[in-house]
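# Quick one: sequence and predicted model below, then my questions.
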Amino acid sequence: MENFIVSARKYRPATFETVVGQQHITGTLKNAIKNNQLAQAFLFCGPRGVGKTTCARILAKTINCTNPTADMEACGQCENCVSFQTGHSFNIHELDAASNNSVDDIRSLIEQVRIPPQAGKYKIYIIDEVHMLSANAFNAFLKTLEEPPSYAIFILATTEKHKILPTILSRCQIFDFNRIQVEDISSHLAAIAVRENIAFEADGLHIIAQKADGGLRDALSMFDQIASYANKNITYKAVIDNLNILDYDYFFKLTSFLTNAEVSQTLLLFDEILNNGFDGNNFINGLASHFRNLLVGKDAATIKLLEVSENIKQKYLDQCKQTELSFLLTALNLANTCDLNYKNSKNQRLQVELALIKMCHVRSVVHLAQQPLSPSNTATDQDQDKKKTNVVAEKASEAERPKSKGESENLSPIPAEVQKATIPTSTPLAEKPQETPRLAPISSATSISINIPKANSASTLIPSLNDLERVASGDEDSGPKKVTGEARETFTYDRLLEIWNQYIQILKTTDKINLFTILNNFAPKLLSPVLIEISVESKTQEQFVQQESVELMNFLRNQLQNFAVDITFKQVERKIENRLYGNREKYDYLVNKNPKLDELRKRFNLDINP
């Protein structure tokens, strides 16, 4: 029985040409060898399994080759190449800094550097995982790295460049290795499968390439594992079964359920996924990736970002045509929120199920948001307007009709409906009778429109549908009035104090003692017709009042009938009388300074000594 050699070793690149996905680095190194411009220290950095150590070995072999090709590749046949391939070369030394990271190890290496090569032109020292060297080892190595002998070349490799001292980085030529593209890994695996007589499906190799996350060594390890599992027949199903990956079909089917608002089918499919052993967090992340792929598939310019096989790509393109952009963006946001809250949730399954239920209703919510506020009520209001218009027009035509001798010369009284329709709701008739608009004579052909106040986006209080119906029916004087963004009633300082006292009494009755105490300490000041100054004793009090300012502003604007009312703050010091204070008074004073003190007392169930 022959010894099995894993693909990562068996098909390890031996020349620059066979390195996968790092053409920008291999091209630079070949040009440096060709032009005899080799640096004395190189630093290869990048993710694991992308070819750093492999390129270091190829570079070491090539610069000592006595008969390189025209393309600056090692011949593989000269004495230096053969000795390197068999592991007997005295000119190439490898050091694993993960296990040899002390000062003594570096000093031993420095002693070797002093000995010139016996055969060949250069002595090459490859130090892998160089970031694992201790600080003292780095310092011992620094002088040799800065001024090495002419025949010594150092090649350092690391996955964590940020851990290396800047003094080391400044003495090296730095080469950043990229993650290998999915297509490059998939093509490389296909070539190996052909050489090994392994049957495969392109979709299966694509899944392996995606799972490898840019590392070719990881991809080759999974390739060997699945080839053994599937008896040299790498299918799509064998890959997802062996690597515990959710099938694309689950996400395509689930997206169809979500867009059709099929809540029951969605929850049943999620239950099936959980029963198959998949984690809820991995599922929600996979669903978010699926939505992302649908999103990039909507634009021809971003289709290239779909790192999937052609068969799966076509499925994405078909489904993205049936899925609205608004749904994808909202669903992506819901999935991201679920992912952030998943680990801290006590009921993680419910966390995912809630996100899925919300996704099912995205379309209906977006559709509702695009509709008028209440189509049925709008239609009813229009019918009522038409009826009132007919009544007003009839009475107006009677008023315009020539009077007989027996009739009075004066016009008939103005109908109540017209008065209510033409006077704004925020202006009581008793207060401003002189502003009542005069009506011109109305002919029977004149159309009359009744203006109903609409909810303004700048309103402090948004009228309800019942309020709109009440105004439309002419009953605007009954019930509480709402302040709209157009209300600009003037008010006196005495009126402000009256409303102010009403509000702080409400605070007292609703047990908001902290806010009551702060607002009761000083009377408000009216700096301008609409600007109110609130005095506070500290920044903490100001922040506390600001947190509760929405209700205060709504109350003031509503009661003063002026939407332009605004507040500002001023820090003042309260004069303290020279007298003895009890514990309760001292405590009240401290609470005025910092209202959170009272919350602290309640939390620890503390009492105040009399």
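Good, I have the coordinates.

# hey, let's count contacts and neighbours off CA atoms from now on
Will do.

# element containing residue 557?
helix 549-560 (DSSP states H and E).

# how about the strands in this protein?
41-45, 92-96, 123-128, 152-158, 173-176, 199-200, 233-234, 525-526, 531-536, 566-571 (DSSP state E).

# packing partners for the fourth one?
Yep, that's strand 152-158 we're talking about. Packing partners of strand 152-158 (3 or more CA pairs under 8 Å, 6 or more residues apart in numbering; DSSP states H and E): strand 41-45, helix 52-63, strand 123-128.

# can you check the second one too?
Of the remaining helices and strands, those touching strand 92-96 by 3+ CA pairs under 8 Å, 6+ apart are strand 123-128.

# out of the strands of the chain, nearest to residue 379?
Of all those, strand 566-571 sits nearest to residue 379, with 37.4 Å by CA to CA.

# Please identify which of the strands of the chain is closest to residue 211.
Nearest of those (CA to CA): strand 233-234, 15.0 Å.

# Distance from the closest one to the middle of the chain?
Averaging C-alpha positions (CA atoms, centre = their mean, to the nearest Å) puts strand 233-234 39 Å from its chain's average.

# Contacts for it, please.
198-201, 204-205, 226-227 (CA atoms under 8 Å, 6 or more residues apart in numbering).

# who wins for neighbours among those?
residue 205 (28 neighbours; other CA atoms under 10 Å).

# Could you report the separation of that residue from residue 180?
From residue 205 over to residue 180 the distance is 14 Å, taken as CA to CA, to the nearest Å.

# In addition, the following structure is provided for comparison:
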Amino acid sequence: MTSHVYYRKWRPQSLGEVVGQKPITDTLLSALRQQRVAQAYLFCGPRGTGKTSTGRILAKAVNCLTNEGTGEPCNTCSMCQAVTQGSAMDVIEIDAATFTQVDRIRELTERANYAPAEGRFKVYIIDEVHMLSTSASNALLKTLEEPPPRVIFILATTELHKILPTILSRCQRFDFRRLTTADVTDKLAEVAKAEGVDIDREGLTLLARAAGGSLRDAENLLQQTATVCQGTISLRQVQDSLGLTGDGRAGQLMQAIAEADAAAGIRLLAGVAADGVDLKQFNREVIEKLRQVLLVKAGTADSLNLTDEELLAAKTAAAAASMDYIMRALKGFISLAGNTDMTTPLAMEMALMDAVLPPAAPVAAAPASSHSPVRPAEPRKPVSPPAAAKPAAAKPDAEPAPVTTRAESPAPPRPETPGPAPSPAAEPVSTLEELRNNWPNILGCAPPKLRRSSALAILRSAGVQPVSFTDGVVTLSFKFPIHMNKINEPENRRITAEILSACLGVPCEVNCLHEPPANHLVKEAQRRGAEIINVDNVEE
């Protein structure tokens, strides 16, 4: 039983074993064969892509006693083995995160002037070189530009933008790319076979995806899974070891979103929450499903490396939705990935509704016709002063002075004015039937400052309908109790009343009730024109 972790035990020992970086390894191998090795290299790219490993292989190759620095290292001579074991005196590895002081760099450059002790070249591998301070980087410049004979510098970094341009100009730069899922999966299959780990291909693919293009992370995940699971490792065991929900309902929600089926999506989210599924992780899986639909819609399905079943589901969803619609849905769920409270499914329900419901059209763009959206009622005219305040002998054709002054004054509009004066053709809603018929258009007339409120998003959902409009009190029926409870919060109730008051042109209050699903008699009575006058009795 070895004590080495997988990523150290299976570190590549030759350029040909480096995974996914063939253009770079071919270039370095050609330089070795032509004996044109540069004095300084800069390896940059994401973590776990082989930067430090390639630097060690290059250090072995230039000092190999068998090949004499003209090709791949033999890995059998004393120099190759010393480099592999980390005991070679002429290969010095430095972690720049703990080597930031300028005095340490000056000491390094002074030691670089000494000839190699054992090999042909003294090789300095400086990892995470972007961590060097500015003064330390400047102290390294002259040595990089004109290094002593038989000295090679290999710099590695994951943050290229932090490297000084003067450093970049003195190095041969190689960009290591993020590894593909297929490359990582193939390497994991090789490691699993050698370690006697029985795991199916789907499980390896899931590990590769979770690693995000880092082979080191993927090998760590494989070892973690092999430690936890015994015998044949199934896909479900891999999901459990990674903390993934592995819930097929993420794909079902993707399909409901694609088909704009809000009711099915809400029911599904309620079931997921009731089962105690981690909603943050479930949201991440929904985002991945929507991304798959987006790429399939864009015609790049071959870049996803999906199974036949996953590809069919993504194609079905892509066929049911437009590109703009998919983009809007994806943006909505991505916005929840930050610090959003995910203890309840409300945030995901809101994202679902925002995706499914079409954006409200601006009020000004609506044509003035019999089918126009209902706009705020025309503001009332200023009330004339009492008769006692008017002149006693005013001429019939003369305007009263106070009214004339108020009409011509540039004073701001009265507080009760709900917004810009609408067209005279707009009429206020006065009956429940008119309110129901114009419900979507009324919500489209909400003041701009409230159009991004969560209260308006809930009001626009398919599960909210007005059931009574009496004496300025609007009673709203909710299909889902969670939405009713949210609107009943003091702030949301105030915003809802403000929205309805601005849209209807009269001060409004809001009353909420949960619609009983089995009360068909009440529904039939409402269909025939009846109005609810006692909300408490309806909920019994």
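All right, it came through fine. As the structure is a prediction and not an experimental result, all values here were calculated from the model.

# got the contact list for the closest residue to residue 173 of structure 1 other than its chain neighbours?
Using CA to CA, 6 or more residues apart in numbering and skipping the chain neighbours, the partner closest in space to residue 173 of structure 1 is residue 42 (4.8 Å). By CA under 8 Å, 6+ apart, the residues touching residue 42 of structure 1 are 154-156, 172-175.

# run the last query once more with 7 Å
154-156, 172-174 (CA atoms under 7 Å, 6 or more residues apart in numbering).

# what about structure 2, which of those hold up?
Compared against structure 2 with both residues aligned by TM-score structural alignment, their matches' CA atoms under 7 Å, the contacts of residue 42 of structure 1 retain 154-156, 172-174.

# In ChimeraX, how would I select the buried members of these?
To isolate the buried subset of these in ChimeraX, counting by 16 or more other CA atoms under 10 Å, use the following:
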select :154,155,156,172,174
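
# could you dump the kept ones among the contacts of residue 42 of structure 1 to a markdown table with distance to residue 3 of structure 1?
As requested, those are exported to a markdown table (distance: CA to CA, whole Å):
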| residue | distance to residue 3 of structure 1 |
| --- | --- |
| 154 | 34 |
| 155 | 32 |
| 156 | 32 |
| 172 | 40 |
| 173 | 40 |
| 174 | 38 |
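
# Tell me the one among the kept ones among the contacts of residue 42 of structure 1 nearest to residue 316 of structure 1.
residue 174 (39.6 Å).

# How much space separates the nearest residue to residue 188 of structure 1 once chain neighbours are set aside from residue 210 of structure 1?
The shortest distance from residue 188 of structure 1 to any non-neighbouring residue, by CA to CA, 6+ apart, is to residue 20 (7.7 Å). Residue 20 of structure 1 sits 16 Å away from residue 210 of structure 1, going by CA to CA.

# Run the chain-centre distance for stretch 332-343 of structure 1.
9 Å.

# What segments of the stretch 301-450 of structure 1 are helices?
Secondary structure of the stretch 301-450 of structure 1 by DSSP state H, counting those that start in this stretch: the helices cover 310-321, 325-342, 348-360, 362-369, 375-400, 416-422.

# count of residues packed around the closest residue to residue 84 of structure 1 other than its chain neighbours?
Closest residue in space to residue 84 of structure 1, ignoring its immediate chain neighbours: residue 61 at 6.8 Å, by CA to CA, 6+ apart. Residue 61 of structure 1 has 27 neighbours, counted by other CA under 10 Å.

# residues near residue 437 of structure 2, how many?
Residue 437 of structure 2 sits with 12 neighbouring residues when counted by other CA under 10 Å.

# ditto for residue 506 of structure 1
Neighbour number of residue 506 of structure 1 under other CA under 10 Å is 13.

# Quick check: residue 250 of structure 1 vs residue 286 of structure 1, distance?
10 Å.

# same check, this time on residue 248 of structure 1
In terms of CA to CA, residue 248 of structure 1 sits 9 Å off from residue 286 of structure 1.

# Over to residue 519 of structure 1?
Distance from residue 519 of structure 1 to residue 286 of structure 1, by CA to CA: 53 Å.

# Comparing the two, which residue is more hemmed in?
Per other CA under 10 Å, whichever of residue 519 of structure 1 and residue 286 has more neighbours is residue 519, with 22 against 18.

# what residues are up against the residue nearest to the more buried one when sequence neighbours are not counted?
Excluding its sequence neighbours, the residue lying closest to residue 519 of structure 1 (CA to CA, 6+ apart) is residue 504, at 6.9 Å. Counting by CA under 7 Å, 6+ apart, residue 504 of structure 1 makes contact with 516, 519-520.

# ok, back up a step: arrange the strands of structure 1 in CSV, one row each, with distance to residue 556 of structure 1 as further columns.
Supplementary listing: the strands of structure 1 in CSV, determined by distance: least, CA to CA, whole Å:
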stretch, distance to residue 556 of structure 1
strand 41-45, 65
strand 92-96, 75
strand 123-128, 72
strand 152-158, 66
strand 173-176, 64
strand 199-200, 75
strand 233-234, 74
strand 525-526, 13
strand 531-536, 10
strand 566-571, 9
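
# right, so of the ones you listed, which gets closest to residue 362 of structure 1?
strand 566-571 (37.5 Å).

# Where does the closest one end up in structure 2?
On structure 2, no counterpart of strand 566-571 of structure 1 exists by TM-score structural alignment.

# Which secondary structure elements does that strand sit against?
For strand 566-571 of structure 1, the packing partners by 3 or more CA pairs under 7 Å, 6 or more residues apart in numbering; DSSP states H and E come out as strand 531-536.

# From what I see, residue 65 of structure 2 and residue 74 are in contact.
No - assessed by CA atoms under 7 Å, residue 65 of structure 2 is found out of contact with residue 74, at 8.3 Å.

# Can you tell me how far the residue nearest to residue 188 of structure 1 is from residue 521 of structure 1?
Applying CA to CA, the value for residue 20 of structure 1 to residue 521 of structure 1 is 76 Å.

# Please identify which of these two sits among more neighbours.
Using other CA under 10 Å as the criterion, residue 20 of structure 1 and residue 521 rank with residue 20 on top: 18 against 13.
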